[in-house]
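# Here is a sequence together with a model predicted from it:
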Amino acid sequence: MTGPRFTPLVNSLPATVPFVGPEALERARGRPFAARLGANESLFGPPPVAVEAMAKAAAELWQYGDPESWDLRAELANIHAVGMENIVMGSGIDGLLGSLVRLCVAPGDAVVTSLGGYPTLNYHVAGYGGVIHTVPFRGDHEDCDALIAKAAEVEAKLVYLANPDNPMGTWHDAAKVQAMIEAVPDGTLLILDEAYLEFAPQGTAPAVNPDDPRVIRMRTFSKAYGMAGARIGYALGAAPVIAEFAKVRNHFGVSRASQAGALAALGATAWLAETKAKVAAGRDRLAGIARANQMTAIRSATNFVTMDCGKDGEFARAVLAALADLDIFVRMPFVAPGDRCIRVSAGPEREMALFEAALPQALKTAHTKA
């Protein structure tokens, strides 16, 4: 008896998990974390009106979600002053990245990203047989010029920039990003991941040009709107580019409840402003904790703060492990020199106080092991 006949590509790939979830870590360690500060989630939760809308939609879950996400796309089109044909919904940015890679990347095709940047893109590219080319960060920022130069060199199908960036939290201003768009080589599409844009200063994002086929912008409800578990995001782009998603996307991939929650969240403008203020205060709190422990907090335009532990990756990993032993879940960048850091989500005072109390002991433990 034989099993399924997987493709040669699949047979050549290792099993990969871009992120080990905190739930898996809790199962392995046999107890829960006291503070969940490592997944860049919003610890301030979703807008109450979104929760209410999703609860109401729960009674209607016998129905499939609208495959066109019509009402939600109409509202987003109004907000961004674009046509509905310029917007496609998906199961978070991760799902949209998977569809886009499927559309653009054949075996052997080149994709350019930053070394140590968001790893889910690399996961999708490997899954379709593409080849990842990387350039290093420069001064803890993604290097726009180097990304474009590498894209031209390897004739990349896609080039990826997260602005603001994950995992460092840094950002480029709108003029720099627009210059990158203008420099995109012929035949290359820039993926501009703006998952954290709501937390960034004014002037971070260039104006949306719905007719520009050189760039596709991705947004999410996972971060500022606190709906990571709902899995809903959207892409903004030129109509001919967006239309291609209909060929490959999961048309029922965004649930009815998620659509209802996202639509309600868009109207919660006062709540969003309050949440952004809380995140900003949380970043300041984390920066102060870092300073008190002789660490450097990298200035952030996200809902997390990346802290330089002052040594190398081995030391930072020891700090991370010691924090986990103290029931504090944080993460760290994967690649040197960023792996000298740990990355901590901003949150309410309870979680900040737990981290503040645990960090000195974790550093002491790491120094002992160094």
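Thanks, I have it. Numbering: from 1, shown residues only.

# use CA for all of it now, contacts and neighbours both
Will do.

# Now do the strands in this structure.
Ranges of strands in the chain, per DSSP state E, are 35-36, 87-90, 110-114, 131-135, 158-162, 189-193, 215-220, 233-236, 296-298, 304-308, 328-329, 341-345.

# export these to a markdown table and tack on mean neighbour count and distance to Lys369?
Shown next, in a markdown table, are these (neighbours: other Cα atoms under 10 Å; distance: least, Cα to Cα, whole Å):
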| stretch | mean neighbour count | distance to Lys369 |
| --- | --- | --- |
| strand 35-36 | 20 | 24 |
| strand 87-90 | 26 | 45 |
| strand 110-114 | 26 | 31 |
| strand 131-135 | 19 | 32 |
| strand 158-162 | 25 | 35 |
| strand 189-193 | 22 | 38 |
| strand 215-220 | 24 | 40 |
| strand 233-236 | 24 | 42 |
| strand 296-298 | 20 | 21 |
| strand 304-308 | 27 | 18 |
| strand 328-329 | 26 | 19 |
| strand 341-345 | 27 | 17 |
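
# Include distance to His124 when you put these into JSON lines, please.
Formatted as JSON lines, those follow (distance: least, Cα to Cα, whole Å):
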{"stretch": "strand 35-36", "distance to His124": "27"}
{"stretch": "strand 87-90", "distance to His124": "15"}
{"stretch": "strand 110-114", "distance to His124": "11"}
{"stretch": "strand 131-135", "distance to His124": "10"}
{"stretch": "strand 158-162", "distance to His124": "12"}
{"stretch": "strand 189-193", "distance to His124": "14"}
{"stretch": "strand 215-220", "distance to His124": "16"}
{"stretch": "strand 233-236", "distance to His124": "17"}
{"stretch": "strand 296-298", "distance to His124": "29"}
{"stretch": "strand 304-308", "distance to His124": "25"}
{"stretch": "strand 328-329", "distance to His124": "26"}
{"stretch": "strand 341-345", "distance to His124": "24"}
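
# this is the other structure I want to compare:
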Amino acid sequence: MSAFSRFTALAQTLPSTVPFVGPEAIERNRGLAVKARIGANESGFGPAPSVLEAMRAAAETTWMYSDPENFELREALALAHGISRDNIAIGGGIDGLLGEIARLIIEPGTPVVTSLGGYPTFNYHVNGFGGRLVTVPYIGDKEDLSGLLDAVRRENAPLVYFANPDNPMGSWWDADSVVSFARALPETTLLILDEAYGETAPAGTIPAISALIGQPNVLRMRTFSKAYGLAGARVGYAIGTLGNAEAFDKIRNHFGMARVSVQAALAALKDQAYLADVIARIGASRERISGIARSNGLLPLASATNFVTVDCGRDGIRAKAIVDGLMEHGVFIRMPGIAPLNRCIRISVGPENDMALLEAALPEVLRAVGSRQ
């Protein structure tokens, strides 16, 4: 018997892959150094100095497991949002929480509704538990709320995923539309409302916590990875009713959070002045990227996130050539994976040094791409 044959029948059908190819792998495989890391929607502005100090202090206690109840962080988040700590579940980033939701709900063949070209890590978890993805195309580079609702009803789906603001397009819906969508869903359908980019969205985009806190079929996902600059710390949380939040305790890794990461999140919550400064810098960097794109004849899309999606005007072949060409200059960016979204490239915000490298490399890459096509 081979080792492989010991795996479940489902596991034997799954590819050995990851949803994203990391810049480290690109460096190894192509022998190129990343000089501007502006492709993974991290925050190159980094966490607050107060957060770094808290992490250094917490390192001395890293020999201990973290509190398996995550009491202190849940309490701090509850105070920040004006809710009970029992409405909050903590996990290893939104990605980790998505995997736990999939484990709680999905059985082989379970229909799960999402947008075609939306966040691939969610799809990865659905596939990992044998779910059947039902996808709805974007309309006008926005997720189609009516189409998602129709698919849920048609399939009698127990789970639907919707990100607001959206990745990979950076588009968004207003809060009233989001609330209307959530309330129109069948009671038997759980909405995963991914608000990873909520801090960078325009006013009126994110529903008030009170608007959905009592709805038992909604889980709102938040993270410290984006505006707070803690992508490598892996801290995310879910907001929902008592029953939904407590359900994670049935299957989660109770010692899965690192003490250093938890202390980083606590310090980040306290330093709202730094958060406000970073949000302003993110906005300025979005404008910088948009200006660079326009000056090179490309069309930047309006963005509510910490990245700008840029329409390259043709198809995925041209967009990939631009992505690959920029990497030759050490500028790491990404692109959507599904047509027609893949006519675009996606550029994360970053410090001025990164923007300068992008500004210098892009016209050279476009000239080279144009001469080959």
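Good, I have the coordinates. Nothing here was measured: the structure is a model prediction, and the numbers come from that model.

# TM value for the aligned chains?
Once superposed, the chains reach a TM-score of 0.99 (TM-score structural alignment, normalised by the length of the first structure), with 370 aligned residues with a Cα RMSD of 0.9 Å.

# Glu60 of the first structure: which of the strands of the first structure is closest?
Glu60 of the first structure sits nearest to strand 87-90 of all these, at 20.2 Å, using Cα to Cα.

# From Glu68 of the first structure, how far off is the counterpart of Met355 of the second structure in the first structure?
Under the alignment (TM-score structural alignment), Met355 of the second structure pairs with Met352 of the first structure. Applying Cα to Cα, to the nearest Å, the value for Met352 of the first structure to Glu68 of the first structure is 41 Å.

# Looking at these two, which has the bigger crowd around it?
Between Met352 of the first structure and Glu68, counted using other Cα atoms under 10 Å, the more crowded position is Met352 (21 against 14).

# I'd assumed Ala346 was in contact with that one.
Yes - between Met352 of the first structure and Ala346 a contact is recorded at 7.5 Å, counting by Cα atoms under 8 Å.

# what residues are shared contacts of these two?
Residues touching both Met352 of the first structure and Ala346 (Cα atoms under 8 Å, 6 or more residues apart in numbering): Gly282, Leu286.

# against the second structure, where does stretch 248-264 of the first structure fall?
Taking TM-score structural alignment, stretch 248-264 of the first structure hits residues 251-267 over in the second structure.

# Show me which residues of that stretch are buried.
For stretch 251-267 of the second structure, the neighbour count (16 or more other Cα atoms under 10 Å) marks 252, 254, 257-267 as buried.

# Quick check: end-to-end length of it?
Stretch 251-267 of the second structure end-to-end distance (Cα to Cα) = 28 Å.

# Please enumerate residues in contact with it?
50-52, 54-56, 58-59, 61-62, 64-69, 73, 76, 91-92, 100, 103-104, 224, 230, 233-235.

# What of stretch 177-187 of the first structure?
In contact with stretch 177-187 of the first structure (Cα under 8 Å, 6+ apart) are residues 144-145, 148, 151-152, 155-157, 190, 205-206, 214-215.

# How far off centre is that stretch?
22 Å (Cα atoms, centre = their mean, to the nearest Å).

# If we go by neighbour counts, what in it is buried?
So, applying 16+ other Cα under 10 Å, buried residues of stretch 177-187 of the first structure: Val177, Met180, Ile181, Val184, Pro185.

# where along the stretch 201-350 of the second structure do the helices fall?
209-212, 242-247, 259-270, 272-295, 316-328 (DSSP state H, counting those that start in this stretch).

# Separate out the buried members of the contacts of stretch 177-187 of the first structure.
Buried among the contacts of stretch 177-187 of the first structure by 16+ other Cα under 10 Å: Cys144, Ile148, Ala151, Ala152, Glu155, Ala156, Lys157, Leu190, Ala205, Arg214, Val215.
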